Structure formats: structure tokens, C-alpha cells
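Peer 1: Provided below for reference: sequence and predicted model.
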Amino acid sequence: METKIFQTEEIDQAAELLSRGELVAFPTETVYGLGANALLPESVQQVFAVKGRPSDNPLIVHVADFSMTKAFVESYHPFTKKIVNHFWPGPLTLIFSIKEGSLSPVVTGGLSTAAFRMPDNKKTLSLIEKTGAPLVGPSANTSGKPSPTTAMHVFHDLKGKIAGILDDGATQIGVESTVLDLSNEVPTILRPGAVTKEALEEVLSVEIPLDKHLVKESETPKAPGMKYKHYSPDTPVLMIAPDDWDKALAWARANDQKVGLLATPRIADQYSSADRFVFADQSVEAATRGLFSGLRALDEAGKTDIIFAEVFPEDHLGLAYMNRLKKAAGQNYFSEK
């Protein structure tokens, strides 16, 4: 199968393929999604096959406007209108209880809930409108590997496996959306993202708990990205605490390990390495935007035995960055023990 790269003037062609049941990856402000018509179970099934994704992992349904959710949602949480008015379109996924039979179990993972998002990307909103149906859109990569933040990342992983990719350059945020569960009385964050706990609490004037439990292989997650290990390159990753860089690099030299650095300029400038990926600046925003690209670049270069990654405080956007990095590293920090 030829995988075509679509530009803006070719969105109609991409929408036609989706309408016919083909798979087309699309850009969002977070990462690229692997699109299939959410109303065609056979097409959705192809998403799992192409990604190598476990079939119990539910998918996010991408809509062009809030009204598209009404065909599926059983009832809305009282906070829904305020949340949607403030955060959509944007990097926030909402989980609702759905009408029985309104979506295939292939989409929902067999659950009585489903996740919905309106991405903040004009090309993709147009693509959904022209398709005439919502699109499922898990990250457009091989399952478990770092998510794609450019069309070329998608092409690298899925060339020859999907019909096309709608190109819109690099994504702005770099990690997947926040997932907020609104199917119960207490809104709960199941996956942190760019819409932070603090931002939600400010808008809603209530405390929003964060579900930190990591789903076991035998459990069905309520939202994507809840598994213990995820976003992982083939090269092992270790998180390095701020005071441990000297010790970690000394350990690597003693054990003849070629190290790739994934770090801010301040850290990268202090240490030389055979290979490194340096974030654009010192900010957590730059680190989040570069995390998956950096993991991919260091892994694909094939010059390193191990990746040492810089950590950030786990608050605000740092919570999303660390959530992804911890899973990429299998929860492992460098330790001399």
C-alpha cells in the first residue's frame, strides 16, 4: 500500500478515503492521531492491527464540534458546559457514559463509557467535517513506542500500512491530551496533559483528583496511556535526578555504556556525549514539546546504549511530562544501588 502525504488543498481526498473505511493519520496540537471512521467497526479494527495495539485499550473519538457528541452520550455531567466552553477546542479529552449500542465495543474497549475530544487544529476539524463522521485517533505510531509529533514520525512507523497522512508540520504541545473522567459524580483526571489540574480547578472552583493508579496488563483501562510502561524506545531510558548527573555519567563510563542525553541546554552544556537531544530552552514547555522527538531521535540514531533523561517537578505541565517520561523509562531512576 502506498502511503500518501496530504497537504491542505488535498483534505477532500483524505476525507474520501476515511469515508470509504481507509486509515488516514491526522495532526492535532498534541500528537498525530491514526484516524479511522468511528462509525465503521471494521475500519476501527484496522487501527488496532496496524498499531499492534491491545484490543482492550479504548479509543478517543475526535469530533468537529460539541454537538457531534449528542448522538452518543447518555447524560452530561453538570460541569460539562463550563468545561467545553473554556477548553474546547483544545488538549482535553472528556469521558462520558454513552447510550447503549451507540458506539461499537471496538471503540469503547467494551466499556459503557467513551472518550471525546475536539482537537485544536483547523485542518483536522475540516477533515472530520468533510468525512461526515467522528474519527477515532490514537497516536499514529507502533503501539508502546514514543508518540509521533511530525508527519515524518508517522511515515517512519506506518509507511505502507495506512492510506495517508495529513501533514501540518510539528505539533505545538508534544504530549497527548489530558483525560478527564466525567462519567462519575467527581471529575477525575485519568491522564495528565497540557490542560493542567490547576487550570481545571481554577475554572471549576473544586478540587480535581488525579488517578495515579497504573493499569495492570489484565485490566481494561478507562482511558489510553494508563499502562505501566508506554511511549518506550528500544534503547533503555533512565531518569536522572538533578543531583545525580555526575554519578550517573561516571557509572556509564565505568560500565562502558554509550550515553545519549535528553536534556535542557543547561544540563547538556555541562556534559559531552556521543549523542544528545537538547530541548529548545530551559522550560518545561520546551521539554514536553521535545520529549517524544528526542526519544525517537536518540533511539533511531543507534549510537547509544542508554538514554539519560532530565526530570522536572511534578506540577502544572511538569506532571504531564513526568507521566510520559516515567512510562518511557519503566518508572526507573538512576540509582547506584
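Peer 2: Structure received.
Peer 1: C-alpha only now, for contacts and for neighbours.
Peer 2: Will do.
Peer 1: Do you have the helices of this protein handy? List them.
Peer 2: Using DSSP state H, the helices of the chain run over 11-19, 41-51, 80-87, 105-108, 122-131, 151-158, 197-204, 245-254, 265-268, 284-301, 317-328.
Peer 1: how about the strands in the stretch 51-200 of the chain?
Peer 2: Assigned strands in the stretch 51-200 of the chain, in chain order: 60-62, 92-97, 113-117, 135-136, 164-166, 178-181, 188-191 (criterion: DSSP state E, counting those that start in this stretch).
Peer 1: and the helices of the chain, which is most packed in?
Peer 2: Mean neighbours per residue, mean count of other CA atoms under 10 Å, is largest over the helices of the chain for helix 317-328, with a mean of 24.
Peer 1: Quick check: which helices or strands does that one pack against?
Peer 2: strand 237-240, helix 284-301 (3 or more CA pairs under 8 Å, 6 or more residues apart in numbering; DSSP states H and E).
Peer 1: ok and it relative to helix 284-301, angle-wise?
Peer 2: Comparing the axes of helix 317-328 and helix 284-301 via axes from the mean of the first three to the mean of the last three CA atoms, to 10 degrees yields an angle of 20 degrees.
Peer 1: how far is helix 317-328 from where the chain is centred?
Peer 2: 11 Å (CA atoms, centre = their mean, to the nearest Å).
Peer 1: again with stretch 126-138
Peer 2: Put simply, stretch 126-138 sits 18 Å off its chain's centre (CA atoms, centre = their mean).
Peer 1: Pull the residues that contact it.
Peer 2: Applying CA atoms under 8 Å, 6 or more residues apart in numbering, the contact partners of stretch 126-138 are 11-12, 14-16, 18-19, 25-26, 33-39, 44, 59-64, 68, 107.
Peer 1: then this one, side by side with the first:
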Amino acid sequence: MPTETHLLPATPEGVAQASAVLGAGGLVAFPTETVYGLGGDARNGRAVARIFEAKGRPSFNPLIVHVADVAAARRIVRFTEAAERLADAFWPGPLTLVLEARPEAGLSPLVMAGLPTVAVRVPAHPVAQALLTAFGGPVAGPSANPSGRVSPTRAGHVMDGLGGRIEAVLDGGACPVGVESTIVGAAGAPVLLRPGGLPVEVIEACLGAPLGAAGAGISAPGQLGSHYAPGAAVRLEATEARPGELLIGFGPVAGELTLSATGDMVEAAANLFHLLREADARAGGRVIAVAPVPDHGLGRAINDRLRRAAAPRG
């Protein structure tokens, strides 16, 4: 039975309605500075199960828990010295920390996907902050799109992908960062689990040491090999369009669409998912080719998403 999905304005009344939906065990998509998240009460096993169902998400892929502030995070995870330093420097913001979960926090085991750790972050977006404050509890919030597909950076993207599957979308406009949060495993020696909206170089400067590399297996969201994928096939490092291709340009490589004509990484990150969707809609059977993007700063996150979008699909 389809669910009626309500588009709510980012007003105090809309936030109150969204909070009430979460309190009743429903699902609400909400804006963060990175992408739209699909929120459910992280303590409600049925609500969390519905997140997996709505997304068609593999149950072994853990979810990020969003909280309003560091004090709320302390109630659900055990902080290490490195986590203290990173949270102090970068929260609220596009950084997720994976830490040992507190059993007394009452999180649904589905949130951790069977792991002893949980991914947690404090988003900076004012609408997300208003919702989390109004709700007063931890909100599990993966990206608000069908699993493996392009992440949503506008309310319309969410409606296109999840309309009829969730109760509400809180419309906060376009997400300013445009790629998901950087994920750092901080339960032990800090390791990079996923590049994202906070450049790795900035994190390493804060810690005074390089981040380690992630081991094998799924320990955080966004680590599946094929992810963020449009319907069309994707070819990377394209300097021109071949016959039967639609080219997304960057900098000096002009395309039918462009991430940033000036080579601005911030603009490219903010445009990435929206343009993948636009290209998919225009492709008409063509392959989507993407121009080279330098692999430093935000470019590392952009290239990570593009490699996953282009990966062979199971």
C-alpha cells in the first residue's frame, strides 16, 4: 500500500509536523548541508527497518545517526581523544565519526548492522538542527534515495525517488555542500572510511598525523563498490564526448553539462549529484562521460562518488 508523502515547508510549523511524524515512528526526509537524509527514530526498530525497506538498502550497510549537539552524541557513543579533537574542531559540520556504541543508548541494532560501533554526526544545516532539537532524540539518516542511486540534494530529488514510500519531506532548498559527510573511524587509531564534504587534508592537519586506510569489509555507510549510480553507464576521465555519449565537463573540458566551468571544487561538489540526475534524464540510452577532476581536497570525495557510480553493478 503506497504511503502519502507530504512536502512540508521549512517553517516552525513544518518542523513541528516533521518531528511529530518521527515521534510516531514515521519517516521524514530532511536537508543537511551535505545531502538530504531519510530520517527515522534511531531507537525504534520498526522505523529503522522501514528506512531499509524504503531505500531497498542491504541490511549489512550501517546507518549514520544524526544528533543536535555533542552532548547528545556523548549519550550514544564513547569518545576517544581523537574524537574529542575532531568534534571540537568540525561539529556541527560534514564530518561523521564512527565510535563504540553505548549499549544504554537504546539504539536499534539495525542501525549498526551488527557492528559494535555506530556512525554519528552533528549536521550544521539550520533546518536539520531545528528538526533534531524539536525531536529531542537520535535520528538515523542515510541519504534519502533508493539504495545505490544518486544522492538527493533537493526536495524534488527525494520526491522523485521515495515519493509514496515515506511520510514526509521537509523542504529546505538545495544542499550547499552537495556530497556526503567525510567518515572517520575514531574508536582506535583514526582511519579514513569515506572521503566527503570535509577535506581529508583539513582533518589530518587537525590531528597532526595522517589518517590510516580502511580495512576490508563494510564498517561505515557508503563503502559499497557500486553506489551513487545513475541508470545510464558512466565513463570517467573523458576529455571529449565519444559517439553515443553525453559529456559532463569540468574546468577546461566543456560538456553538455558542466560541474564547474571555472574548475571550482566547491561548485563541482554542490552540483555533482544534481547533474548526474540531469544527465541520466537527458541521456536517452547514451553513456554518461565525465571530465577529469583533480584528486585533492573536495576532488577526492567527488572522484570517490564518480568511481562508485561507474563501477560494475551486481
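Peer 2: Sure thing, it's come through. Note that this is a predicted model, so its numbers are computed, not measured.
Peer 1: What is the corresponding segment of the first structure for stretch 297-308 of the second structure?
Peer 2: Stretch 297-308 of the second structure lines up with residues 316-327 of the first structure when matched by TM-score structural alignment.
Peer 1: Stretch 142-155 of the second structure too?
Peer 2: The alignment of stretch 142-155 of the second structure onto the first structure (TM-score structural alignment) spans residues 138-151.
Peer 1: any idea how far the counterpart of V106 of the first structure in the second structure is from E33 of the second structure?
Peer 2: Alignment note (TM-score structural alignment): V106 of the first structure maps to L110 of the second structure. Here L110 of the second structure is placed at a distance of 25 Å from E33 of the second structure (CA to CA, to the nearest Å).
Peer 1: Could I get the contacting residues of the most centrally placed residue in the first structure?
Peer 2: Most central in the first structure under CA atoms, centre = their mean is E176, positioned 2.9 Å from the mean C-alpha point. Counting by CA under 8 Å, 6+ apart, E176 of the first structure touches T30, V31, P91, G193.
Peer 1: can you tell me which residue in the second structure aligns to the third one?
Peer 2: Which is P91 of the first structure. Looks like P91 of the first structure aligns to P94 there (TM-score structural alignment).
Peer 1: now do the second one
Peer 2: By TM-score structural alignment, V31 of the first structure lines up with V35 in the second structure.
Peer 1: That match contacts S151, correct?
Peer 2: Yes - using CA atoms under 8 Å, V35 of the second structure is in contact with S151, at 6.8 Å.
Peer 1: Of those two, give the one with the bigger neighbour count.
Peer 2: Neighbours were counted for V35 of the second structure and for S151 using other CA atoms under 10 Å; S151 has more, 32 against 27.
Peer 1: Let me know the distance separating that one from T80 of the second structure.
Peer 2: S151 of the second structure is 31 Å from T80 of the second structure, by CA to CA.
Peer 1: Over to L236 of the second structure?
Peer 2: 39 Å.
Peer 1: now S143 of the second structure
Peer 2: From S143 of the second structure to T80 of the second structure the distance is 27 Å (CA to CA).
Peer 1: what do you get for E104 of the second structure?
Peer 2: From E104 of the second structure to T80 of the second structure the distance is 18 Å (CA to CA).
Peer 1: Tell me which of the two has more neighbours.
Peer 2: Set side by side, E104 of the second structure and T80 show more neighbours around T80, with 16 against 9, by other CA under 10 Å.
Peer 1: Skipping its backbone neighbours, what lies nearest that one in space?
Peer 2: Distances taken as CA to CA, 6 or more residues apart in numbering put A187 closest to T80 of the second structure, at 6.4 Å, once the chain neighbours are dropped.
Peer 1: tell me the contacts of that neighbour?
Peer 2: Contacts for A187 of the second structure (CA under 8 Å, 6+ apart) come out as F79, T80, A83, V98, L99, E100, T117.
Peer 1: Mind doing that once more with 7 Å?
Peer 2: By CA atoms under 7 Å, 6 or more residues apart in numbering, the contact list for A187 of the second structure reads T80, V98, L99, E100.
Peer 1: Out of those residues, grab the one that's most surrounded.
Peer 2: Result: V98 is most packed of these (other CA under 10 Å), 27 neighbours.
Peer 1: For the helices of the first structure, give me JSON lines that also has distance to D168 of the first structure.
Peer 2: As requested, those are arranged in JSON lines below (distance: least, CA to CA, whole Å):
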{"stretch": "helix 11-19", "distance to D168 of the first structure": "11"}
{"stretch": "helix 41-51", "distance to D168 of the first structure": "21"}
{"stretch": "helix 80-87", "distance to D168 of the first structure": "22"}
{"stretch": "helix 105-108", "distance to D168 of the first structure": "26"}
{"stretch": "helix 122-131", "distance to D168 of the first structure": "8"}
{"stretch": "helix 151-158", "distance to D168 of the first structure": "7"}
{"stretch": "helix 197-204", "distance to D168 of the first structure": "27"}
{"stretch": "helix 245-254", "distance to D168 of the first structure": "37"}
{"stretch": "helix 265-268", "distance to D168 of the first structure": "27"}
{"stretch": "helix 284-301", "distance to D168 of the first structure": "15"}
{"stretch": "helix 317-328", "distance to D168 of the first structure": "23"}
